[in-house]
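*Asks:* after the sequence you'll find the predicted model.
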Amino acid sequence: MSNTPSSEKEAILTFEDKKYDIKTLPKEVQELIKGMQVADAQLRMHEDTLKVLAVGRQHLIMQLKSKLETINPIN
């Protein structure tokens, strides 16, 4: 699903290779589209959060590795 407006006035929904004028769709369908847009935005936000957490975790691993270099393992 993609919402590809070509101008400020024209809002076109492309869904399964078909195009629809969003303004002419029933309110219920317009609300579903808005819900999908919110869900997409939330997914992007959480994906970005996961990326930040992964970078932080990698930094912690590097710090742990550095600290353990001077410690003898038990095996």
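*Replies:* Good, I have the coordinates. Numbering: from 1, shown residues only.
*Asks:* going by C-alpha atoms from here, please, whenever you check contacts or count neighbours.
*Replies:* Fine.
*Asks:* what about the strands in this protein?
*Replies:* 2-3, 12-15, 18-21 (DSSP state E).
*Asks:* A further structure is provided below for comparison with the first:
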Amino acid sequence: MDQEKAAQGPFGTTIAHGFLTLSLVPMLAGEVYAVEGIAMGINYRANRLRFPSTVPAGSRVRTDVELLAVEPSGQGARR
């Protein structure tokens, strides 16, 4: 990274890529809940994903998670 050139850009510093920031969410949310007994998962509704602001390099990142409900699926893990 060229920090001098980034300082002259529109954000005034280097910033993290949006998908890098997004990749931290499972780790942070994992402190709130755990999903067990599954063999595979899919990325669902990424088409509605938005990045409303930049994340300057070196920033602290946090997430806000609200667990609304837990319901058994009726299907066991398939392997």
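*Replies:* Happy to help now that I have it. Because the structure is a prediction, the values reported are computed rather than measured.
*Asks:* TM-score for this pair?
*Replies:* The TM-score (TM-score structural alignment, normalised by the length of structure 1) is 0.23; 38 aligned residues with a CA RMSD of 4.6 Å.
*Asks:* about what we covered before: Throw the strands of structure 1 into JSON lines and include mean neighbour count, thanks.
*Replies:* Listed next are the strands of structure 1 as JSON lines, based on neighbours: other CA atoms under 10 Å:
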{"stretch": "strand 2-3", "mean neighbour count": "14"}
{"stretch": "strand 12-15", "mean neighbour count": "16"}
{"stretch": "strand 18-21", "mean neighbour count": "12"}
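*Asks:* just so I know, which of those strands lies nearest K65 of structure 1?
*Replies:* strand 2-3 (44.8 Å; CA to CA).
*Asks:* measure D48 of structure 1 to Q42 of structure 1 for me?
*Replies:* Per CA to CA, to the nearest Å, D48 of structure 1 is found 10 Å from Q42 of structure 1.
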